[in-house]
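Colleague: got a predicted structure here, sequence first:
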Amino acid sequence: MSYVKRMIHFFWPAISDEDISRFGILSSIYFFLIGAYWLIRVMKDPLFASLVGYSYQPFAKMVSLITVILGVLFYNKLLDVLRRNTLFYSLALFFGVGFVIIGYCTLPTTQVFLENPSWLQWVPGRFLGWVAYCFIELYGSLMPALFLSIIASTISASSAKTGWGLLAFFAQLGAILGAGLVTLYTKTLGIGVLFAIGGASVCILPFLMRWYIKTTDIEASSTGEKPQKTSMIEGLKLILSRPYVAGLLVVTVTYEIISTIVEFQMGLCATQIYPTAADGGAGFAWLKGLQGVSTNTLALVFALLGTSFFMRKFGLKFCLVSYPALIGSSIVILLGMYLCGATTYTLMWGFFASVIMYKAFSYTLNNPSKEVIYIPTSKDVKFKAKSWIDAFGNRTSKGIGSTVTASLGSHFPTLFIFGSFISLGLILGWILVALFMGTTFNKLQEEQKIIE
């Protein structure tokens, strides 16, 4: 155990022995939660294509958005009925058992029994494909948000700054291993068995959370206290009525709009360099695979060496502002390359590097920073407003980005110029909000106040 502590202190020297115990358990929870999510997430589209048909995927996204909204409303109601830790146990078992059942139903020996009943004949493909797609989206919307809300309720800002790097490192490790299992064992084990493995991993979460509560002696703290009853849309009301909470929305979702635009631009360049008619999409698939490996590798290294260091050394305001500034700088560089006559091949790799940077630093710099600024807020902000921001806000922002690319995507020069200036305008507003959030957070910490 002392060897493990020495290793942790080597990479995160400012973390205390008490926080090593606390963040060690939290990291194991996050490892299984994110690992299971990535394991199942990368099989979402292949499973849907197999059971329904990939041409229906845009409709599945629309249906899943409705499902997520209804799920968030029900989740907010459960927050008024159940204690936070009990809700975590219940949702983890619900999703874990659900994934195991989906895995069993998609085994080659059982799929024959999954034909739609007569009253569902109007549904394209097999109904299970639609259920599985929405179920995965619901898990990704609720479980990470609930877990991070519990963290924000049970640790201090100073502990978060020193220990979040450890948490981010294990989350990235889980993501790499989860996706890697699918890459290595899909052909030998099959999608059904891998789904069951993901479900079993989720079922472990309640036991780890119970261990965290017992070990850190927080039974009577925010995870275990009796919830107060409020409206099902209380979180939405808080976003609309509290500038600080609205700022949380901006800091969380603006990246998604810009990333959607830039990643689409990369895709347009890639399809010209690697035309699908020539190789059946193998070249484009190779590029996307390289993007995934590069993103997670960079994120893993930064979580190991940079997350806690930057938060502790430069402060939260710097971290909140530096991320949009970094994105803005990359867009200016790309715009300069384009105006100077860069080839499509050069632009593709420029977009490639930018997308990797956006995603990697989103996971390990922006996300940890925005989770810390939830600390000086009330329980309704941490749990209810956060559920709306993480679930509905993120999906809406992706929809806005897709609207830009859909309306301008038929002509690459128009998309690039207008998309770049739209992104830069959003970044300017984002930086101003980030400055406000960082200043307000520091003031709340000094005055020991919270946003209610």
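Modeller: Cool, the structure landed.

Colleague: going by C-alpha atoms from here, please, whenever you check contacts or count neighbours.
Modeller: Noted.

Colleague: how far away is residue 190 from residue 257?
Modeller: Noted for residue 190: a distance of 35 Å to residue 257, by C-alpha to C-alpha, to the nearest Å.

Colleague: buried residues in stretch 237-247, which are they?
Modeller: Residues 238, 239, 244, 245, 246, 247 are the ones in stretch 237-247 that count as buried (16 or more other C-alpha atoms under 10 Å).

Colleague: which of residue 190 and residue 257 has more neighbours?
Modeller: residue 257 (23 against 15; other C-alpha atoms under 10 Å).

Colleague: kindly list the longest helix within the chain.
Modeller: helix 412-447 (DSSP state H).

Colleague: elements contacting that helix?
Modeller: The elements that helix 412-447 packs onto, with contact taken as 3 or more C-alpha pairs under 8 Å, 6 or more residues apart in numbering; DSSP states H and E, are helix 243-273, helix 316-339, helix 394-408.

Colleague: let's see 10 Å
Modeller: In terms of contacts (3 or more C-alpha pairs under 10 Å, 6 or more residues apart in numbering; DSSP states H and E), helix 412-447 is packed against helix 243-273, helix 316-339, helix 367-372, helix 394-408.

Colleague: could I get these as JSON lines with distance to residue 59?
Modeller: Shown next, in JSON lines, are these (distance: least, C-alpha to C-alpha, whole Å):
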{"stretch": "helix 243-273", "distance to residue 59": "19"}
{"stretch": "helix 316-339", "distance to residue 59": "31"}
{"stretch": "helix 367-372", "distance to residue 59": "29"}
{"stretch": "helix 394-408", "distance to residue 59": "13"}
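
Colleague: and of those, who's closest to residue 216?
Modeller: Between residue 216 and the helices and strands packed on helix 412-447, the tightest spacing by C-alpha to C-alpha is seen for helix 367-372, at 19.4 Å.

Colleague: adding another structure so you can compare the two:
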Amino acid sequence: MGSRIAQALRSVFYIEKHERLKVFFLTCAFFFIIGGYTITKELKDSIFISVVGKDYLSYAKWLTMIVLTPALLLYSALVDRLRRYQLLCLYALIYGALGLVFTYLLGHPTIGLENTTPNPSRLLGWFFYLFVEGYQPFVVSIFWAFANSITTPDSAKKYYGIMVSGSKLGGVISAAFGWWILSSATSSLFVSTDSSKHQLLLACASVLSLLVPVWIWGLIRNVSGKYLHGYEAVYQVEKQRTKEGASDTGVWAGLTMLIKYPYAFGMFCLVLFYEIIMAVLNYQRIGIAQEQSSNISDVSGFLFKIILVTHTLGFLISLFGTTPLLKRLGERRCLLLVPISTAILFVYFRIQSTQFAFLSMFVALRSIHYGFSYPVRESLYIPTVKEVKFKSKSWIDAFGTKFAKTTGWVFNHLARGLDMGAFITAQSFLFGSIIGLWMVTAYLIGRRFERAIANNEVIGLDSDETNSTTQTV
């Protein structure tokens, strides 16, 4: 019995010798990225509510989509001019530096957290919200695009679970630290005010972001270039394009390819469906946090407690579940497991209809997403061209997420006047429709991915491009 368990564990955690350094550096970089993002993301809503007001959250969602458009066009221009690792390092440094600026401003007696009167004219709250909303498409998304560009489909099945578990460990440590700092136990130590507690947390998150380039630079310096090609068919296409001077595709390439290729649009839908559901639920989560809190530190502390449990469960899922399931079931079946599990959890909540059941569902959904769904979904980008990996992906992660969140907030706004029975009916209809479409999309995208890998295809080629090992979609 013991030998069987040891053999099973070796099959899950064994890393081939030539892949060890690459997996190590990617895992460490992702550890710091998610460690920093966990703190800033959980501070985002509590700081905005304290500075601007809860009623303006829906307007912030719309404003985010407007501001992200020029930012994405600038990013697309940089994709054509910088190397992949340079792009990731640049944005990690930018967010680390801006985080330190916001750290200082939060302590200001008038525009910062010392002023406890919410007002929509307080610009710091708006700018901070926009800053945090950009972290996903401009740091997390770029990391995944970089990882996908240097990873083969077979390696993704073997090692993405390990890599994500490392990031979840970063999230666990950051969330635990945040919860501790925001608790009353630290009031008599080195931080005593709400403002100083939030400043300390944001400063730590900024430092974590500034350390990401260290690990990426270590990867580039210590791993041989022949192990950084990723999917060979895509590498050959990109090499040919560079030789012909056709690698610069313009700032609108990501958006046009998102519209042009069904595969890219399907990826957009996978993000959209999950985020709509979570946006609806997140509004209720924030409401619970406010009901149980008397000040901003209590609100933030409650949110950190929830994300601590989420990252802990996500760590266990990614470490022990993601790799075995990917190896045994493949991407298509794994993609289907996500909407199916979402439906089961929602039915559980509706049967129980308690606050504990709601929070349990919320934590489980986010844990499955972070620990399982995310790495499975990201591996789908591996057989795509650079424009889809980097440019379309940025539009997908930015607008898929933000549009979904805006849709969720609109639903919550419209449903506020409904009685409980009507609200449950409306929410059940919305979730049922989304989950049904989600399952169809997951099946089609998963099937297309498996066919591309089996036939050594590259997804995202124009009809006039030819390559002996690829064909167009």
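Modeller: Looks like it arrived, so ask away. The model shown is predicted, which means the values in this text are computed figures rather than measured ones.

Colleague: hmm, back to that, from the buried residues of stretch 237-247 of structure 1, pick the one nearest residue 103 of structure 1.
Modeller: Distances from residue 103 of structure 1 to the buried residues of stretch 237-247 of structure 1, taken by C-alpha to C-alpha, are shortest for residue 239, at 37.7 Å.

Colleague: look up how far residue 283 of structure 2 lies from the residue mapped onto the closest one from structure 2.
Modeller: Here residue 239 of structure 1 is matched to residue 258 in structure 2, going by TM-score structural alignment. Distance from residue 258 of structure 2 to residue 283 of structure 2, counting by C-alpha to C-alpha: 29 Å.

Colleague: residue 380 of structure 2 too?
Modeller: In terms of C-alpha to C-alpha, residue 380 of structure 2 sits 30 Å off from residue 283 of structure 2.

Colleague: now swap in residue 268 of structure 2 and tell me
Modeller: Taken as C-alpha to C-alpha, the span from residue 268 of structure 2 to residue 283 of structure 2 is 23 Å.

Colleague: and the aligned residue in structure 2 for residue 425 of structure 1, what does it touch?
Modeller: If you follow residue 425 of structure 1 across to structure 2 using TM-score structural alignment, you land on residue 433. Contacts here follow C-alpha atoms under 10 Å, 6 or more residues apart in numbering; on that basis residue 433 of structure 2 touches 273, 427.

Colleague: and if we set it to 8 Å?
Modeller: Counting by C-alpha atoms under 8 Å, 6 or more residues apart in numbering, residue 433 of structure 2 makes contact with nothing.

Colleague: quick one: which of residue 268 and residue 283 of structure 2 has more around it?
Modeller: residue 268 (22 against 18).

Colleague: ok, the more buried one - contacts?
Modeller: Here residue 268 of structure 2 is in contact with 258, 396, 397, 400 (criterion: C-alpha under 8 Å, 6+ apart).

Colleague: preserved in structure 1, out of the residues you listed?
Modeller: Shared with structure 1 under both residues aligned by TM-score structural alignment, their matches' C-alpha atoms under 8 Å, the contacts from those are 258, 396, 400.

Colleague: ok, so of those residues, who is nearest residue 459 of structure 2?
Modeller: Lowest distance from residue 459 of structure 2 to those (C-alpha to C-alpha) belongs to residue 258, with 11.9 Å.

Colleague: could you check how far the closest one is from residue 387 of structure 2?
Modeller: Distance, residue 258 of structure 2 to residue 387 of structure 2, by C-alpha to C-alpha: 10 Å.

Colleague: over to residue 112 of structure 2?
Modeller: In terms of C-alpha to C-alpha, residue 112 of structure 2 sits 40 Å off from residue 387 of structure 2.

Colleague: related to what we said a few turns ago, tell me which element the match of residue 239 of structure 1 is part of?
Modeller: Assigned by DSSP states H and E, residue 258 of structure 2 belongs to helix 253-260.

Colleague: just give me how far that helix sits from the chain centre.
Modeller: 21 Å (C-alpha atoms, centre = their mean, to the nearest Å).

Colleague: distance from it to structure 1 after superposition?
Modeller: Its aligned residues in structure 1 lie a mean 1.4 Å from helix 253-260 of structure 2 after superposition (mean C-alpha distance after the TM-score superposition for structure 1).

Colleague: what's in contact with that helix?
Modeller: 76, 264-265, 268, 387-388, 390-396, 460.

Colleague: quick one: which of these is nearest residue 243 of structure 2?
Modeller: Of these, the one sitting nearest to residue 243 of structure 2 (C-alpha to C-alpha) turns out to be residue 387, at 16.6 Å.

Colleague: map the closest one onto structure 1.
Modeller: Using TM-score structural alignment, the partner of residue 387 of structure 2 in structure 1 is residue 380.

Colleague: how much space between the closest residue to its match other than its chain neighbours and residue 175 of structure 1?
Modeller: What sits nearest to residue 380 of structure 1 in space, not counting adjacent residues and going by C-alpha to C-alpha, 6 or more residues apart in numbering, is residue 235, at 6.6 Å. Distance, residue 235 of structure 1 to residue 175 of structure 1, by C-alpha to C-alpha: 29 Å.

Colleague: same deal with residue 302 of structure 1?
Modeller: On the measure of C-alpha to C-alpha, residue 302 of structure 1 and residue 175 of structure 1 end up 15 Å apart.

Colleague: also residue 293 of structure 1?
Modeller: 11 Å.

Colleague: okay, those two: which has more neighbours?
Modeller: Shown here are residue 293 of structure 1 and residue 175; by other C-alpha under 10 Å, residue 175 has more neighbours (23 against 16).

Colleague: surely the more buried one is in contact with residue 42?
Modeller: No: at 10.4 Å, residue 175 of structure 1 does not count as touching residue 42 under the criterion of C-alpha atoms under 8 Å.

Colleague: what's the neighbour count on residue 11 of structure 2?
Modeller: Neighbour tally, residue 11 of structure 2, other C-alpha under 10 Å: 13.

Colleague: and it, that one's in a strand?
Modeller: No: secondary structure of residue 11 of structure 2 (DSSP: H, G, I helix; E, B strand; the rest coil): helix, not part of a strand.

Colleague: which residue in structure 1 aligns with residue 158 of structure 2?
Modeller: So, by TM-score structural alignment, residue 158 of structure 2 is matched to residue 162.

Colleague: isn't that match up against residue 312?
Modeller: Yes: counting by C-alpha under 8 Å, a contact exists between residue 162 of structure 1 and residue 312, whose distance comes to 6.4 Å.

Colleague: neighbour count winner among these two?
Modeller: Remark: of residue 162 of structure 1 and residue 312, residue 162 carries more neighbours, 24 against 18, as counted by other C-alpha under 10 Å.
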